[in-house]
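[1] kindly return the folded structure for what I paste below:
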Amino acid sequence: MSALKWGLIGASDIAATRVIDAIRSSGGTVTGVFSGSSARAADFAATHGLGRATSNLEELLAWDVDAVYISSTNDKHFDQATRALRAGKHVLCEKPLALDAGEAEAMVQLAEDTGLVLAANHHLPGSPLHAKVRELVNDGVIGTVLSAKIAHAVLLPERLRGWRLGQGTPGSGVILDITCHDASVLNPLLGTPVAVSAVAVQQAAWNTGGQEDAAMTVIRYENNGQSPVLAQTHDSFTVGFAMTSLEVHGTKGTVQVFDAMTQDTQGEIVLTTESGARTIDVDCSEDLYLIGLRAFTAAVHGTGVPTATGRDGLMALKVALAAQESATSGRTVHIN
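    As a prediction, this is how the structure comes out:
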């Protein structure tokens, strides 16, 4: 399987700290980087040993690259991904795919029409922890699923407290940043999300941007005529002393995942049934972004599928947008 040649759209923290290493570890090479700032692009390229830097997106798309990784601010994803697909490049795009479900749908359709791979860089669905939970649920180990709960309350690092919390910044706030990730885990586990109720607030004294930094949601799922399933999420940028977790409750048991939702999780799965509680061994030693890059590469070569396809990213976005609308309107929002 030949290595992929990549171009980076966005001189971002996530590219610098996670994705460049994952691309290289997966056997790929990074040709260069685009940023709206030529100085930032040049500095980023020098820091990370990249041969090219540009502030002209069309220049990057003319390079000899197979794929692009998009990690610009959320409001730019749709335009940049669309241009990349039209230039014949496979696209790995940071979540959310877009800020509008119709635009995300158009991206997915364009990729399908052109035979190119579009994937959302949701790192959690590829985690061995979440893969094992899906296996346990699909095998009926906990019976009929009744409900699920995610605790994804963390403390946002100071270096990331910029555009994510700007009230006037498109795509900012905790819901599009974290609730979107929760949905990427819950959707393949529970079925089709059909309704969302949410409340969001601003809590942190250091949050001067005015955007909500904590939210709780309840999501209703339906799955092939079975009883509806309720999922609850707590997402926050303000909690510094808690472990993330996932719980799935069924008629015959409960599966709990401790340290479940972060990028460097080592995790622990505990299965409780009428026989008692036992730990399920899972190897969590491999980097989640490397898992995602390997899956993306396999998809490009026709031998696999991304850990989160474009359509997976679209459905996660729909949940997050519904939560955002619900938090603003005070009403339950139904997902079409």
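
[2] contacts and neighbour counts: CA atoms only from here.
    Noted.

[3] and the strands in the stretch 151-300 of the chain?
    Applying DSSP state E, counting those that start in this stretch to the stretch 151-300 of the chain gives strands spanning 192-201, 214-222, 229-236, 245-250, 253-258, 268-273, 276-280.

[4] which residue lies nearest the spatial centre of this structure?
    Per CA atoms, centre = their mean, the C-alpha nearest to the average position across the chain is that of His122, at 2.7 Å.

[5] how about the secondary structure of it?
    His122 carries the three-state label coil when classified by DSSP: H, G, I helix; E, B strand; the rest coil.

[6] for the strand or helix carrying Ala111, which outside residues touch it?
    Element membership of Ala111, judged by DSSP states H and E, is helix 101-114. Contact partners of helix 101-114, identified using CA atoms under 8 Å, 6 or more residues apart in numbering, comprise 78, 81-82, 85, 88, 97-98, 117-118, 310-311, 314, 317-318.

[7] buried residues in that helix?
    Residues of helix 101-114 classed as buried by neighbour count (16 or more other CA atoms under 10 Å): Ala101, Glu103, Ala104, Glu105, Met107, Val108, Leu110, Ala111.

[8] want to throw those residues into CSV with distance to Ile269?
    Shown next, in CSV, are the buried residues of helix 101-114 (distance: CA to CA, whole Å):
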residue, distance to Ile269
Ala101, 34
Glu103, 37
Ala104, 34
Glu105, 35
Met107, 36
Val108, 34
Leu110, 39
Ala111, 36
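
[9] and which of these is nearest to Asp213?
    Ala101 (22.5 Å; CA to CA).

[10] tell me how far the residue of the chain most remote from its centre lies from Lys252.
    Distance from the C-alpha centroid of the chain, by CA atoms, centre = their mean, peaks at Ser275 (35.4 Å). As judged by CA to CA, to the nearest Å, Ser275 and Lys252 stand 10 Å apart.

[11] run this one through as well so I can compare:
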Amino acid sequence: MISVGLIGYGSWGPNLARNIDALDDAHVTAVCDIGPARLAEAASHYETVDAFPDYRAVLQGPSDAVIIATPARTHFGIAREALAAGKHVLVEKPMALTAADAEALVEEAERAERVLMVGHLLEYHPAVERLRELIGTGTLGRVLFIYGRRVNLGRVRSDENALWCLGPHDVSVAGYLLDGAPTQAWAVGGSFLRDDIEDVVFMAVRYSGGVLLHSHFSWLDPGKVRAITVVGDRAMAVFDDGEPVDKLRVFERCVELPRAVGDPPRYHDQGARTVSLPDTEPLRRECQHFIDCIQTGARPRSDGHDGLRVVRVLEAAQQSLRDQGRPVAVAG
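    Take a look at the predicted model:
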């Protein structure tokens, strides 16, 4: 039985605690939050856990692992201390706010011989796993481009912009789906609600092999959309997480260019079909994967290297954002 300490019991922490405690081979033994009301709520839900206002008390305790669900600016410091304390670590996205800090966490985890996993939740979504299968089997043909929308009215952030808040989702999914490495990123956006905090960002990333990712992130939008589209030269697929049931659809549509000069393009449309998916909560799968990796020593799907790649893309996009959309090379 793996004992887990949860650091951060805000909007996401209760979901993590619920899913860890539902596993057969793990349980929450300690919870930390700086808010007295949230800490009292955690203690009332999990009567056997130790509740602390200081995360260092969790690190000094007997838990085998910690999950860090605190504001993004604190991820690096807490994760580094946790690894140094000998804990296995699951840290929410982004794992750090600079590539240098993310790389330091990867090195510390390897030195300590501890699991370092990043909460790239969508990599554990059944729809994304099926998308990867559709690409791998050639159902979509050669992937040409991917585009995503992650927009809503709220929740307005004061400690991170829309790029760092929402960008890790699309970038991690693209990295999971594609073989190529990101080579270049550019972004434009606007700060309409708070000075110097972009509440709308349009980001593009170029991958080796020519695949393009384009994403729209905002918390200043009339409707909630959480969708990603993959366009191949044989077919296209749409993963719409806002749909209650039919979340993944494949469109048997493509364009065939003429072989002879002067001939018109041929448009193929054989309709759309829904892809069946297992009814499992992605966060439950993510938590189980973390525990499995601790027990078996396996490398997590969204390990520190995966988190580092995502931060490198976001760092390049942030630099482009500062430079009014100038393309910036992605390190690595």
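
[12] and Glu160 of the second structure, what is it in contact with?
    Counting by CA under 8 Å, 6+ apart, Glu160 of the second structure touches Ala72, Ile197.

[13] how much space separates it from Thr74 of the second structure?
    Taken as CA to CA, the span from Glu160 of the second structure to Thr74 of the second structure is 12 Å.

[14] could you do Arg284 of the second structure as well?
    Applying CA to CA to Arg284 of the second structure and Thr74 of the second structure gives a distance of 24 Å.

[15] the two: who's more crowded?
    A direct count of neighbours by other CA atoms under 10 Å for Arg284 of the second structure and Thr74 places Arg284 higher, at 20 against 14.

[16] equivalent range in the first structure for the helix of greatest length in the second structure?
    In terms of residue count, the longest helix belonging to the second structure (DSSP state H) is helix 304-322. Mapping helix 304-322 of the second structure onto the first structure (TM-score structural alignment) gives residues 310-328.

[17] repeat for stretch 58-76 of the second structure
    Under TM-score structural alignment, the match for stretch 58-76 of the second structure is residues 60-78.

[18] burial count for the residue in the first structure that Thr139 of the second structure lines up against?
    Structural alignment (TM-score structural alignment) places Thr139 of the second structure against Val141 in the first structure. The number of residues packed near Val141 of the first structure is 20, by other CA under 10 Å.

[19] assumed Val141 of the first structure was part of a helix.
    No. With three-state DSSP as the criterion, Val141 of the first structure is located in coil rather than a helix.

[20] check contacts around it.
    Counting by CA under 8 Å, 6+ apart, Val141 of the first structure has contacts Lys252, Gly253.

[21] so it versus Glu247 of the first structure, what's the distance?
    From Val141 of the first structure across to Glu247 of the first structure, the span is 14 Å (CA to CA).

[22] ok, now Gly140 of the first structure?
    Here Gly140 of the first structure is placed at a distance of 15 Å from Glu247 of the first structure (CA to CA).

[23] who's more crowded, the two?
    Remark: of Gly140 of the first structure and Glu247, Glu247 carries more neighbours, 21 against 15, as counted by other CA under 10 Å.

[24] the more buried one touches Ala148, doesn't it?
    Yes. Counting by CA atoms under 8 Å, Ala148 is a contact partner of Glu247 of the first structure at 5.4 Å.

[25] hang on, the earlier thing: quick one: which of the strands of the stretch 151-300 of the first structure is nearest Ala298 of the first structure?
    So among the strands of the stretch 151-300 of the first structure, strand 192-201 is nearest, using CA to CA, at 26.7 Å.

[26] what's in contact with the closest one?
    For strand 192-201 of the first structure, the surrounding residues in contact (CA under 8 Å, 6+ apart) are 187, 212-223, 319, 322-324, 326-328, 330-336.

[27] can you do 6 Å?
    212, 214-222, 323, 326-327, 332-335 (CA atoms under 6 Å, 6 or more residues apart in numbering).

[28] thanks a lot, see you next time.
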